[in-house]
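Asks: Fold the following, please.
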Amino acid sequence: MTHHHLEIDSLRIALDGTVLLELDAHIGPGEILTVMGPSGSGKSTLLAWLAGFLAGDFEACGHAHLDGRDITHLPAERRGIGLLFQDPLLFPHLSVAGNLRFGMPRATRDKPRQVETALEQIGLAGFGDRDPATLSGGQKARVALMRLLLSRPCAVLLDEPFSKLDTHLRQEMRQLVFTQLRQAGLPSLLITHDRDDAAAAGGEVIELTH
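Replies: Down below sits the predicted model:
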């Protein structure tokens, strides 16, 4: 398994001369760094900067390195970073299997078998032909997670991914997501305002204050 590392070196993001956040961090393989803070504290700005879609009116200095490669100025699609959002954002015009195949690298061998194995892993064996609209919230969240993993990212950003799930489902999804990320050896950054998310992630917690 490849050992991926994500480093944030001397990051400083400002808007109209006001510094929103300053951060140095190193996230090792399978580690989850949690960033907490109230709305407006710069959590989403940090995520946008790392993912490669920070709006031009922000001033950012500092660097992001993924596996030693400087990704600071690369376009979003070339960074090798996967995203998991509040909403599963499944493609409505594709089947469940189509959603899973969507992000798989072109050279992937035997995609149908990989898709079926992936569905078994998340307790959805035989769901490949289903329309995503027929899935429950928890099932959609599991498909979104597996689609992300099958796209073979080198690091993962999680933006409040559990906030819309009910309490029981939230615990179940936390366990599933964090276990899968650790097993895949992916450095991950979790943005949340929920202390239980931070506790379940089990890694370092950085609090942004405003």
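Asks: switch to C-alpha atoms for all contacts and neighbour counts from now on
Replies: OK.
Asks: Residue 203: what's it in contact with?
Replies: Applying C-alpha atoms under 8 Å, 6 or more residues apart in numbering to residue 203 gives the contacts 31-34.
Asks: and residue 162, how many neighbours?
Replies: Other residues within reach of residue 162, judged by other C-alpha atoms under 10 Å, total 25.
Asks: my bad, should have said residue 29
Replies: A total of 22 residues lie near residue 29 under the criterion other C-alpha under 10 Å.
Asks: go on, the one 3 residues further on?
Replies: Residue crowding around residue 32 was assessed by other C-alpha under 10 Å; the count is 26.
Asks: give me every residue that touches it.
Replies: 187-190, 201-204.
Asks: Among the residues you listed, name the buried ones.
Replies: 187-190, 201, 203 (16 or more other C-alpha atoms under 10 Å).
Asks: for comparison, sequence B:
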Amino acid sequence: MLTLDDVTLVRGDFRLRASLDLPPGLTAVIGPSGGGKSTLLSAIAGFEEPVKGRILWDGRDLRGLVPGDRPVTMLFQDHNLFPHLTVAQNVGLALAPRLRLTVRQQAVVEDVLTSVGLEGLGDRKPAALSGGQVGRAALARTLLADRPVVLLDEAFAALGPALRHEMLGLVRDRLASQGRTVVVVTHDPQDARTFADGIVFVDDGVAHPTQATDIFFATPSQAARAYLG
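Replies: You can find the predicted model right below:
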């Protein structure tokens, strides 16, 4: 269980408060622009430290741990692929940061590429892929990173609805359904309604406690109704 225990985050003049639990499964973080959604994910990943409160993973306080030492992997909108490396090399970084992969590790990379629909494309550079294929490559690296917490900060926002839904389906099936804690920032409430097990609504500097998706949409708060329209 990922827990934000009475957390306060400060970024310039902006303050975000959060007291909530994020269980295994897919949780969507939604709310108006500028409300603090990305700030929330940055703090979980370790790019920002709370000025108050604790971020806990299975009861362990993550304070002071740099991003690489946390049980967290994060996908951004640009997917963090290195343009000078091949798809297989980008994915292989999850296993060997210096890319000195053993024969067995190379086979593992090929297997995961096949599992996300990129069979035979490992030798291509990211620029030679479609948007959906780039997203699949980033997902393949995340699968091999084997971190229990996965954060997606609008990772598929640049894709059209069909490709975005395809990628979110893969995230749900390959990560959330396998017991990982997946937290997705999205500006599309319909994506949240379709794919998420729970909703965190962020508005006016407050990340509200997680609600089951059906309950959130059936009985939205006044602020949520204003956002949803």
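Asks: Redo the contacts of residue 32 of structure 1 as TSV? Include secondary structure and distance to residue 50 of structure 1.
Replies: What follows is those, written out as TSV (DSSP: H, G, I helix; E, B strand; the rest coil; distance: C-alpha to C-alpha, whole Å):
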residue	secondary structure	distance to residue 50 of structure 1
187	coil	13
188	strand	11
189	strand	10
190	strand	12
201	helix	20
202	coil	22
203	coil	19
204	coil	18
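Asks: Distance-wise, check the aligned residue in structure 2 for residue 194 of structure 1 relative to residue 196 of structure 2.
Replies: When the structures are aligned by TM-score structural alignment, the residue of structure 2 matched to residue 194 of structure 1 is residue 188. The gap separating residue 188 of structure 2 from residue 196 of structure 2 is 12 Å, by C-alpha to C-alpha, to the nearest Å.
Asks: Then residue 125 of structure 2?
Replies: Separation of residue 125 of structure 2 from residue 196 of structure 2 (C-alpha to C-alpha): 32 Å.
Asks: In structure 1, mark out all the strands, start to finish.
Replies: 6-15, 18-27, 32-36, 58-66, 69-70, 81-84, 155-159, 188-192, 205-207 (DSSP state E).
Asks: who wins for proximity to residue 99 of structure 1 among the ones you listed?
Replies: Each of the strands of structure 1 was checked against residue 99 of structure 1 via C-alpha to C-alpha, and the shortest separation belongs to strand 81-84, namely 14.1 Å.
Asks: corresponding residues in structure 2 for that closest one?
Replies: The aligned range for strand 81-84 of structure 1 in structure 2 is 72-75, by TM-score structural alignment.
Asks: average offset between the matching stretch and structure 1?
Replies: On superposition with structure 1, the mean distance recorded for stretch 72-75 of structure 2 (mean C-alpha distance after the TM-score superposition for structure 1) is 0.7 Å.
Asks: Map residue 19 of structure 2 across to structure 1 for me.
Replies: Structural alignment places residue 19 of structure 2 opposite residue 24 in structure 1 (criterion: TM-score structural alignment).
Asks: pretty sure that match is touching residue 10, no?
Replies: Yes: the pair residue 24 of structure 1 and residue 10 passes the contact test of C-alpha atoms under 8 Å, sitting 5.3 Å apart.
Asks: Reformat the strands of structure 1 as TSV; add distance to residue 141 of structure 1.
Replies: Below are these laid out as TSV (distance: least, C-alpha to C-alpha, whole Å):
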stretch	distance to residue 141 of structure 1
strand 6-15	25
strand 18-27	24
strand 32-36	19
strand 58-66	26
strand 69-70	31
strand 81-84	9
strand 155-159	12
strand 188-192	16
strand 205-207	24
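Asks: on that earlier part again, out of the contacts of residue 32 of structure 1, which are shared with structure 2?
Replies: When you map those onto structure 2 and apply both residues aligned by TM-score structural alignment, their matches' C-alpha atoms under 8 Å, the shared contacts are 187-190, 201-204.
Asks: report the longest helix in structure 1, please.
Replies: helix 167-183 (DSSP state H).
Asks: Alignment lookup: residue 218 of structure 2 to structure 1.
Replies: With TM-score structural alignment as the criterion, residue 218 of structure 2 lines up with no residue in structure 1 and falls in a gap.
Asks: Number of residues surrounding residue 218 of structure 2?
Replies: Neighbour number of residue 218 of structure 2 under other C-alpha under 10 Å is 8.
Asks: Once you drop chain neighbours, what's closest to the match of residue 194 of structure 1?
Replies: With sequence-adjacent residues excluded and distances taken as C-alpha to C-alpha, 6 or more residues apart in numbering, residue 188 of structure 2 is closest to residue 30, at 7.8 Å.
Asks: Quick one: residues contacting that neighbour.
Replies: With contacts defined as C-alpha under 8 Å, 6+ apart, the neighbours of residue 30 of structure 2 are 37, 185-189, 192, 199-202.
Asks: which one among those residues gets closest to residue 132 of structure 2?
Replies: Closest approach to residue 132 of structure 2 among the contacts of residue 30 of structure 2 (C-alpha to C-alpha): residue 186, at 16.9 Å.
Asks: Nearest approach to residue 170 of structure 1 belongs to which of the strands of structure 1?
Replies: If you check each of the strands of structure 1 against residue 170 of structure 1 by C-alpha to C-alpha, strand 188-192 wins as the nearest, at 12.9 Å.
Asks: Any of the contacts of residue 30 of structure 2 buried? List them.
Replies: Among those, those classed as buried by 16+ other C-alpha under 10 Å are 37, 185-187, 189, 192, 199-202.
Asks: Present the contacts of residue 30 of structure 2 as a markdown table; the columns should include distance to residue 135 of structure 2.
Replies: Shown next, in a markdown table, are the contacts of residue 30 of structure 2 (distance: C-alpha to C-alpha, whole Å):
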| residue | distance to residue 135 of structure 2 |
| --- | --- |
| 37 | 21 |
| 185 | 15 |
| 186 | 15 |
| 187 | 18 |
| 188 | 18 |
| 189 | 21 |
| 192 | 18 |
| 199 | 23 |
| 200 | 24 |
| 201 | 25 |
| 202 | 26 |
